[in-house]
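Undergrad: what follows is a predicted protein model with its sequence.
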Amino acid sequence: MEKREELYRGKAKSVFATSDEDRLILYFRNDTSMKDGEKIEQLERKGEINNRFNAFIMQKLEEAGIPTQFDTLLSTNESVVKKLKMIPLECVIRNYAAGGLVRRLEAKEGTKLTPPVFELFLKNDKLHDPVINESIAVAFGWATQDQLNRMRELTFHVNDILTKLFDKAGLLLVDFKLEFGLYHGEIVLGDEFSPDGSRLWDKETRKKLDKDRFRQGLGGVVEGYIEVAQRLGVPL
């Protein structure tokens, strides 16, 4: 399979076409950004760690019956994935109050949410990924109600699987975002799962081991990612 032109360049990944019309290559860069790209830094090994982390998680999810975009780990920073027609929405699960929920509701960070909170966001950097509801998503044609139902079902299933996985590693899965797309008409989990798009805390100390280390100027961003990966048994 031959790697061809760059099709899309996001904040931390690039997507390349291949000689196989049904496959793409995701290239995980070392770019780390916040505030929709207003602040960008290069962090050595970050792309490699996220690539391997994502491969590990997606394989775990596949084993548990979640259909994913992931195909194979190609190189240090690259993975081969199925070509999806992406749905421009982000599905977010919050198990504990943090980030935007704390700011919007003036909630206490770390409050356990029972049951977990499900939120839907429009994927749009210009609008700063606004919170929307299912009615808006259907009215604007971003997804059908059946697709939204399936996305919500899969998101909660992923939460059940990963909450247990991280708990065994002594970690709290605070929250995370997922993106989905269509593959031959089927809703499939796409994009990535890594500490870039999730919040992961030490279960005992509540030490932050995710991208909040970058957002909040705590330092040791890559070191935090590596600690999570090692606890999970991700081959680095």
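TA: That came through, no problem. Values in this document were obtained by computation on a predicted structure and should not be read as measured data. Numbers count the residues shown, from 1 in each chain.

Undergrad: please make it C-alpha for all contacts and neighbour counts, starting now.
TA: OK.

Undergrad: Three-state assignment for the residue most central in space within the chain, please.
TA: For the chain, Phe193 is the residue whose C-alpha lies nearest the centre (CA atoms, centre = their mean; 3.6 Å). When classified by DSSP: H, G, I helix; E, B strand; the rest coil, Phe193 comes out as coil.

Undergrad: that one touches Leu178, doesn't it?
TA: Yes. With contact defined as CA atoms under 8 Å, Phe193 counts as touching Leu178 (7.4 Å).

Undergrad: just give me how far the helix or strand hosting Cys91 sits from the chain centre.
TA: Assigned by DSSP states H and E, Cys91 belongs to strand 89-96. How far strand 89-96 lies from its chain's middle: 10 Å, per CA atoms, centre = their mean, to the nearest Å.

Undergrad: and the next helix or strand past it?
TA: Per DSSP H and E, the helix or strand that comes after strand 89-96 is helix 100-105.

Undergrad: give me the contact list for that next one.
TA: Residues from elsewhere that reach helix 100-105, judged by CA atoms under 8 Å, 6 or more residues apart in numbering: 107-109.

Undergrad: how about a markdown table for those residues, with secondary structure and neighbour count added?
TA: Below are the contacts of helix 100-105 laid out as a markdown table (DSSP: H, G, I helix; E, B strand; the rest coil; neighbours: other CA atoms under 10 Å):
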| residue | secondary structure | neighbour count |
| --- | --- | --- |
| Ala107 | coil | 14 |
| Lys108 | coil | 13 |
| Glu109 | coil | 13 |
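
Undergrad: second one coming, line it up with the first:
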Amino acid sequence: MSRRKQIYEGKAKILYEGPEPGTLVQYFKDDATAFNAQKKAVLDGKGVLNNRISEFVMLRLEEIGIPTHFIKRLNMREQLIKKVEIIPLEVICRNVAAGTMAKRLGLDEGTKLPRSVVEFCLKRDDLGDPLVAEEHIHTFGWATHAEVDEMITMTLRINDYLRGMFGGIGINLIDFKIEFGRLDVTMENGSVAHQVILADEISPDSCRLWDRETDRKMDKDRFRRDMGGVTEAYTEVATRLGILKEANNVHAPKLSVVSNDD
């Protein structure tokens, strides 16, 4: 990897220049962070699990017509992705009150919402990723009206699909965070247009996942709240999805996976 040109390093991933124009290589780290990186740790095997789970989800979303940046998995820790201009917003979809929503609104965690709620946060670690309204987005030009509508529509479609997918393996989707990017697309008349597509990742790092029978947390909250068993929980999610053959060893070099390459 030292011979590649590094483009960006975030809290959980590194982006490298891709082998072809318009592509990047996304590397999943074992680093875990919370509270805007005030809490940090390295969890052996987490990057491998997130890579495989995100690949699984992205492929299935593509099947229902959600455009994504995912091209293919390269190895246990890397994906080849389309290079996009990231829209500087985090889009959060909530089905149950948890985390910051529960604290902000004084709700008991676990309160089922009467309808799914879509929220936007500005991607600014130095400001704590503040919650913003659509009026802010339009006023400061972070996204157009059409892009906001497209992001909301896709987020709700993704939510419907993921709730069914996780529900089928006994897991409740409490909420999730996603990001979108602009992909340059050449039109028939030669002009270039921006297509909004799903980017970043979808994994237990970015979703709240609770066991349907016990409400046991199977996501990053296990790290945030010092509950332990983070990679074990991620491994169970992957196992239930059919990605892993065995759930008895979470160390990255020894993970036994079901191949999607054939």
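TA: Arrived safely. The shown structure was predicted, so the numbers you read here are calculated from the model rather than taken from an experiment.

Undergrad: picking that back up, could the contacts of helix 100-105 of the first structure go into JSON lines alongside distance to Val222 of the first structure?
TA: Listed next are those as JSON lines, based on distance: CA to CA, whole Å:
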{"residue": "Ala107", "distance to Val222 of the first structure": "28"}
{"residue": "Lys108", "distance to Val222 of the first structure": "27"}
{"residue": "Glu109", "distance to Val222 of the first structure": "23"}
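
Undergrad: please give me every residue in contact with Lys72 of the second structure.
TA: Each residue near Lys72 of the second structure by CA under 8 Å, 6+ apart is listed here: 55, 79-81.

Undergrad: am I right that it falls within a strand?
TA: Yes. Counting by three-state DSSP, one finds Lys72 of the second structure located in a strand.

Undergrad: and it, what pairs with it in the first structure?
TA: Under the alignment (TM-score structural alignment), Lys72 of the second structure pairs with Thr72 in the first structure.

Undergrad: from Asp175 of the first structure, how far off is that match?
TA: Counting by CA to CA, to the nearest Å, the gap from Thr72 of the first structure to Asp175 of the first structure is 26 Å.

Undergrad: in the first structure, point out the residues matching the lengthiest helix in the second structure.
TA: If you go by DSSP state H, the second structure has its longest helix at helix 145-167. Helix 145-167 of the second structure corresponds to residues 145-167 of the first structure when matched by TM-score structural alignment.

Undergrad: what does the matching stretch rub up against?
TA: Defining contact as CA under 8 Å, 6+ apart, one finds that stretch 145-167 of the first structure is touched by 61, 64, 66, 91-93, 118, 134, 138, 172-173, 178, 180, 187, 203, 232.

Undergrad: mean deviation, it versus the second structure?
TA: Aligned to the second structure and superposed, stretch 145-167 of the first structure gives a mean residue distance of 0.3 Å (mean CA distance after the TM-score superposition for the first structure).

Undergrad: which ones are touching Phe28 of the second structure?
TA: Listed by CA under 8 Å, 6+ apart, the contact partners of Phe28 of the second structure are 12-14, 47-48, 50-51, 77-78.

Undergrad: now, of these, which are buried?
TA: For these, a burial check counting by 16 or more other CA atoms under 10 Å picks out 12-14, 47-48, 50-51, 77-78.

Undergrad: what's the matching residue for Gly224 of the first structure over in the second structure?
TA: Mapped onto the second structure by TM-score structural alignment, Gly224 of the first structure lines up with Ala233.

Undergrad: same question for Trp201 of the first structure.
TA: Taking TM-score structural alignment, the alignment pairs Trp201 of the first structure with Trp210 from the second structure.

Undergrad: does its match belong to a helix, a strand or coil?
TA: Counting by three-state DSSP, the backbone at Trp210 of the second structure sits in strand.
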